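A.B. asks: What would the 3D arrangement of this be:
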Amino acid sequence: MKLTILRLTTLSQQDQIDLAKIWPNEDIAALEKSLNENSRIYAARFNERLLGALKLAIAGTQGKISQLEVREVTRRRGVGQYLLEETMAQNGSISDWWVADDGSADQSERAAFMQACGFRAQADGWVK
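C.D. replies: Presented below is the predicted three-dimensional model:
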């Protein structure tokens, strides 16, 4: 089965379980209630399981990505990069992108990942 990047608008029971593994400190029920046109979740799905996810806040032509995470067992296989690239491609009206430096990954790993995705470092995140 192919890795698919999709916008989550409602969460199935399995989605809730998977997101709790991706973001263990997140209130998943509250997160689902907060979803709307300007507050979105994009996720990488493979074999009916979510492997990674990110939050996207939209304000006009600006997109702010936070909590970009990939499950530990799936890292270093291109899931995060594909998730980021496809989220940007699916939101073509956004011209200014910013990614928060709020992931749990090692900072040197995060820097290498963001640079590989074409982002430049800022004090509190990454821009493209």
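A.B. asks: going forward, measure contacts between C-alpha atoms and count neighbours the same way
C.D. replies: Will do.
A.B. asks: Would you map the helices across this structure?
C.D. replies: Shown for the chain, the helices assigned by DSSP state H span residues 13-22, 28-33, 79-89, 107-116.
A.B. asks: what about those helices, which gets the closest to residue 67?
C.D. replies: The closest of the helices of the chain to residue 67 is helix 13-22. By C-alpha to C-alpha, the value is 9.5 Å.
A.B. asks: Which strands or helices does the closest one pack on?
C.D. replies: In terms of contacts (3 or more C-alpha pairs under 8 Å, 6 or more residues apart in numbering; DSSP states H and E), helix 13-22 is packed against helix 28-33, strand 49-59.
A.B. asks: Using CSV, please lay out these together with mean neighbour count and distance to residue 98.
C.D. replies: Listed next are those as CSV, based on neighbours: other C-alpha atoms under 10 Å; distance: least, C-alpha to C-alpha, whole Å:
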stretch, mean neighbour count, distance to residue 98
helix 28-33, 13, 21
strand 49-59, 22, 10
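A.B. asks: Any chance of a markdown table for those, columns distance to residue 16?
C.D. replies: Below are the helices and strands packed on helix 13-22 laid out as a markdown table (distance: least, C-alpha to C-alpha, whole Å):
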| stretch | distance to residue 16 |
| --- | --- |
| helix 28-33 | 6 |
| strand 49-59 | 9 |
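A.B. asks: here's the other one to compare against:
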Amino acid sequence: MPVIVETLNSPSEQDRVDLAKIYADAPDWLLAPHADAAALVEHGLAEGLLVAGRFNDRLLGAALLARGEQHWRLSHLCVRKVTRHRGVARRLVEQSALLAEQAGKSLHLAAPRDHLESQALAARFHLPLESL
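C.D. replies: Just a heads-up that it's a prediction; the model follows:
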């Protein structure tokens, strides 16, 4: 069963638990400028920016997807520690890029410029990297 990428508009209580678990292991730099994981999730939900990867009715990864006029911007990408290296982030990036392309926009990855893992991710998907 593949990871299904969706925009979260009305998350269930289980979705909220899963989102808390996803961002529980996130480093502080990934949460900025939000005070904590809960604030990041609430902002994403309130603004309609939160996209998530679902497998077997559980959320495994999430990110913020801002749909700008010039381009779309993917940021705060995080996958649960226990499910990393299984293609969840790849699926989130690929699906976000496809949605952006269908809207006639390009997708940019937003992360700290000096963060090597983010640079590698941007290079792997041929995405421009923007500073957070």
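A.B. asks: quick revisit: what's the most buried one of the helices of structure 1?
C.D. replies: When you average the neighbours per residue for each of the helices of structure 1 (mean count of other C-alpha atoms under 10 Å), helix 79-89 leads with a mean of 19.
A.B. asks: Specify the angle between that helix and strand 49-59 in degrees.
C.D. replies: In terms of direction (axes from the mean of the first three to the mean of the last three C-alpha atoms, to 10 degrees), helix 79-89 of structure 1 departs from strand 49-59 by 40 degrees.
A.B. asks: and helix 79-89 of structure 1, which stretch of structure 2?
C.D. replies: Using TM-score structural alignment, helix 79-89 of structure 1 lines up with residues 88-98 of structure 2.
A.B. asks: mean shift of that stretch relative to structure 1?
C.D. replies: For stretch 88-98 of structure 2, the mean deviation from structure 1 after alignment is 1.0 Å (mean C-alpha distance after the TM-score superposition for structure 1).
A.B. asks: Ok, which of the helices of structure 1 comes nearest residue 62 of structure 1?
C.D. replies: Per C-alpha to C-alpha, nearest to residue 62 of structure 1 of the helices of structure 1: helix 79-89, 11.1 Å.
A.B. asks: other SSEs contacting that closest one?
C.D. replies: strand 4-8, strand 39-46, strand 49-59, strand 62-70.
A.B. asks: How about residues contacting the longest one?
C.D. replies: By C-alpha atoms under 8 Å, 6 or more residues apart in numbering, the surrounding residues in contact with strand 49-59 of structure 1 are 14-15, 18-19, 22, 37-45, 63-71, 74, 79-80, 83.
A.B. asks: what stretch of structure 2 does it fall on?
C.D. replies: The aligned range for strand 49-59 of structure 1 is 58-68, by TM-score structural alignment.
A.B. asks: I'd like the distance from that stretch to the chain centre, please.
C.D. replies: 3 Å (C-alpha atoms, centre = their mean, to the nearest Å).
A.B. asks: go on, stretch 5-23 of structure 1?
C.D. replies: Here stretch 5-23 of structure 1 is found 12 Å from its chain centre; the criterion is C-alpha atoms, centre = their mean.
A.B. asks: What is the burial count for residue 76 of structure 2?
C.D. replies: 22 (other C-alpha atoms under 10 Å).
A.B. asks: returning to that earlier point: what would the helices and strands packed on helix 79-89 of structure 1 look like in JSON lines with distance to residue 114 of structure 1?
C.D. replies: Listed next are the helices and strands packed on helix 79-89 of structure 1 as JSON lines, based on distance: least, C-alpha to C-alpha, whole Å:
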{"stretch": "strand 4-8", "distance to residue 114 of structure 1": "19"}
{"stretch": "strand 39-46", "distance to residue 114 of structure 1": "18"}
{"stretch": "strand 49-59", "distance to residue 114 of structure 1": "14"}
{"stretch": "strand 62-70", "distance to residue 114 of structure 1": "11"}
